[in-house]
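> pasted the sequence and its predicted model underneath.
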Amino acid sequence: MRHALILAAGLGERMRPLTDHTPKPLLHVAGKPLIVHHIEKLAAADVRYIVVNTSHLAEHFPEALGDGSRWGVRIRYSYEGPTPLETGGGMLKALPLLGADPFIVVSADIWSDVDYAALPREPQGVAHLVMVPNPSFHPHGDFSLADGRLYDANGPAGAERLTFGNVGVYRREIVEHEQPGRFKLLPMYRKAIAEGRLTGERFDGFWRNVGTPAQLDELRAIAGA
C-alpha cells in the first residue's frame, strides 16, 4: 500500500473569478472535480491513504470528498491556515499525517495520464520527479535530465532541458529538517542536485497544467465539460 499527498492549498488567483467561491481543485472537468480524477487514479495504483493540503476555501474539500471511503481510500486534511505554506512548507506540515516514506506527491491542478503505479517505490535519492516537454508558457524548462539524473544547469552532453510535471515520489528527508513555515521546494531540489540525489524520468503522454480559465476551457474541450 502506498501513501500520497495531493497539493490543493493554492489560492487560485489566476483562475478568478471561478475560484472566488470554489477552490481550483474542485472545478469540474469531464463531470467531476479535478482532484477526484487524481484520487481515482491513485486508488487504482493501490494508494489507500491520501493527505490533501488545504488553505483557500478549505471547508469545501471535506464537504466534497468526505473521508475518501467512496473511492476505497482514507483521506485526511492538512489545513495550512488562510495563507498557503508553498510546496515545501505544505509538505513539511503534512509529514505527521503522511506517515509512510516514501510517498507520491501530485498537484491537484494538473491533468495527465501518468501511471502512478509505474512510479518507483524507492527513489534512489531524496526524490524522483516526472518531467514533461516544455509547454509554451514555460519554454526554458526547470531542470536538465540525463540518464535518469536531474541537473540544475545544462547537465552533461546529451542532457535535455525539461519542465517539472508536478508529479513525483519523495522521501521525507527532503524537508523534514527545515524550519516550519512558508517555503518553496526549489532550494531543496538544488541541494539534492548538487549531491547527485535527484532523479527523474521523461513523460511523453498527455499532460496539461490547469492554471487559468483559458487552460481550463481547453482541457474541457479535450476531455469533456
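Arrived safely.
> use CA for all of it now, contacts and neighbours both
OK.
> where exactly do the helices run in the protein?
For the chain, the helices defined by DSSP state H cover 34-44, 60-65, 86-98, 186-194, 213-223.
> got those helices as a markdown table, with mean neighbour count and distance to Gly165 columns?
Shown next, in a markdown table, are the helices of the chain (neighbours: other CA atoms under 10 Å; distance: least, CA to CA, whole Å):
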| stretch | mean neighbour count | distance to Gly165 |
| --- | --- | --- |
| helix 34-44 | 20 | 14 |
| helix 60-65 | 15 | 23 |
| helix 86-98 | 20 | 14 |
| helix 186-194 | 16 | 14 |
| helix 213-223 | 15 | 15 |
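> putting a second one here so we can go through both:
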Amino acid sequence: MILAAGRGERMRPLTDATPKPLLEVRRKPLMQWPMEALADGGFTELVVNTDWLGAQISSRFGANPLLDGHSALSISYSDEGRDFGGALETAGGIVRALPLLGEVFWVAAGDVFAPDFRFAQAAVDRFLASGKLAHLWLVPNPAHNLKGDFGLSAEGLALDTAAEKHTFSTIGLYRAALFAPPYCNVPSGNPGGVKAPLAPILRAAMNDARVSAELYTGPWTDVGTPERLQQLNAAAPPAPTAPPA
C-alpha cells in the first residue's frame, strides 16, 4: 500500500494545484520511487489511498501502469476524499483498504524518498516466520525529528519507551491482525470513515512485544517542505543526454 492521501500543508503553495506524491524528485513523481522499488521486488499488486486532488494520481498512473524498465503494476485506488470527504489518517486509511490487501502487506508513504530501499521477499519470509504483527524500518534521526519515534532493542524489538530513539521511516510490513481488536477497534473496511492515527496502535502492540524493527541507514528524506524538495533536486545527477544523430 502506498499512502498518498495527505494534503501536504507544509508544501504549499506547491501542493495547491498538485498532490504532494506527484511532485517531482529527480525527474519522476515522488510516489513513483517506492512504486518502482516494489515492482523490482516482485510486489506488483498495489493499493493507493487518495484524497486531496486524488483524481490526478489515478489519472497519472491508471490501473495497470508499465513504468520504464519495471514490471507492470496492478493498482486499486481507495478514494477517501470521494467516499468520506477527506483523508482518514494513516490507520483509518489502512483499515479502509484492508479488503483490498492480503493478510500480510507492505506500507510505504508516497512522500518519502528512499531511493536505495529494497522491498525484498526475504524480508517478508522473515516477518512471516517471526509471528510479529508489524516490522518497521527505522532511520537515524533527521534534524527535524531529533527526539525520534521508537527505540530498538538488542533483540530487534521496536520499543515505545527507550533511552535512544530512532525515526520511523514510514516503511513497514504488517499483518491484517494488527488492525483488529485489541489494538484497533475500527471495523475492517472502515465503513464509517473513522479517522485513526497509526502510532497508538503500534505503541500498544509494542508494549506486548508484537512489533519488530531494524535500522535502515541508506539515503532517506521525508519530503515535508519545499526546501527539502529543492535540496533533493539540486543534488540530482544530470539528465541523460541524447546521443548525437
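Structure received. Here the structure is a predicted model, which is why all the values come from computation and not from measurement.
> and the TM-score between them?
The pair, once superposed, lands on a TM-score of 0.92 when counted by TM-score structural alignment, normalised by the length of the first structure; 216 aligned residues with a CA RMSD of 1.5 Å.
> ok so, going back, would you turn the helices of the first structure into a markdown table with distance to Gln179 of the first structure?
Converted to a markdown table, the helices of the first structure look like this (distance: least, CA to CA, whole Å):
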| stretch | distance to Gln179 of the first structure |
| --- | --- |
| helix 34-44 | 29 |
| helix 60-65 | 27 |
| helix 86-98 | 8 |
| helix 186-194 | 13 |
| helix 213-223 | 35 |
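> so for Gly12 of the first structure, which of those helices sits nearest?
When the helices of the first structure are compared by CA to CA, helix 213-223 sits nearest Gly12 of the first structure, at 10.4 Å.
> so which of the helices of the first structure is nearest Pro180 of the first structure?
With CA to CA as the criterion, Pro180 of the first structure lies closest to helix 86-98 of those, at 6.4 Å.
> so Val52 of the first structure makes contact with Arg76?
Yes. Look at Val52 of the first structure against Arg76 with CA atoms under 8 Å: they come within range, at 6.3 Å.
> between the two, which is the more surrounded one?
Val52 (24 against 19; other CA atoms under 10 Å).
> the more buried one matches what in the second structure?
Taking TM-score structural alignment, the alignment pairs Val52 of the first structure with Val48 from the second structure.
> again with Asp109 of the first structure
In the second structure, Asp109 of the first structure lands on Asp111 (TM-score structural alignment).
> show me what contacts its match?
Ala4, Lys20, Pro21, Leu30, Met31, Asp222, Val223, Gly224 (CA atoms under 8 Å, 6 or more residues apart in numbering).
> geometric centre of the second structure: which residue is closest?
Central residue of the second structure (CA atoms, centre = their mean): Ala108, 1.7 Å from the mean position.
> measure it to Tyr174 of the second structure for me?
11 Å (CA to CA, to the nearest Å).
> likewise for Phe43 of the second structure?
If you go by CA to CA, the gap between Phe43 of the second structure and Tyr174 of the second structure works out to 15 Å.
> so between the two, which is more surrounded?
Tyr174 (23 against 19).
> quick one: distance of stretch 115-134 of the first structure to the chain centre.
Per CA atoms, centre = their mean, to the nearest Å, the displacement of stretch 115-134 of the first structure from the mean C-alpha position of its chain is 11 Å.
> quick one: end-to-end distance for it.
Start-to-end, stretch 115-134 of the first structure (CA to CA) is 20 Å.
> the residue nearest to the centre of the second structure reaches Pro21, doesn't it?
No. Checked against CA under 8 Å, the pair Ala108 of the second structure and Pro21 is beyond contact range at 11.7 Å.
> strands of the first structure, residue ranges please.
Taking DSSP state E, the strands of the first structure run over residues 2-7, 28-29, 32-33, 47-54, 74-79, 103-107, 110-112, 127-132, 143-146, 149-151, 160-170, 198-202, 207-209.
> so the second one aligns onto which residues of the second structure?
Against the second structure, the aligned range for strand 28-29 of the first structure is residues 24-25 (TM-score structural alignment).
> for the residue mapped onto Gly211 of the first structure from the second structure, give me its contacts.
Structural alignment (TM-score structural alignment) places Gly211 of the first structure against Gly224 in the second structure. Neighbouring residues of Gly224 of the second structure by CA under 8 Å, 6+ apart: Gly8, Arg10, Met11, Asp111.
> between the residues you listed, which has the most around it?
Asp111 (28 neighbours).
> so it versus Pro140 of the second structure, what's the distance?
Counting by CA to CA - Asp111 of the second structure and Pro140 of the second structure are separated by 18 Å.
> mind listing what the residue nearest to Gly81 of the second structure when sequence neighbours are not counted touches?
Closest residue to Gly81 of the second structure apart from its sequence neighbours, by CA to CA, 6 or more residues apart in numbering: Asp51 at 4.2 Å. By CA under 8 Å, 6+ apart, the contact list for Asp51 of the second structure reads Ala4, Ala5, Gly6, Arg7, Asp79, Glu80, Gly81, Arg82, Gly85, Gly86, Ala87.
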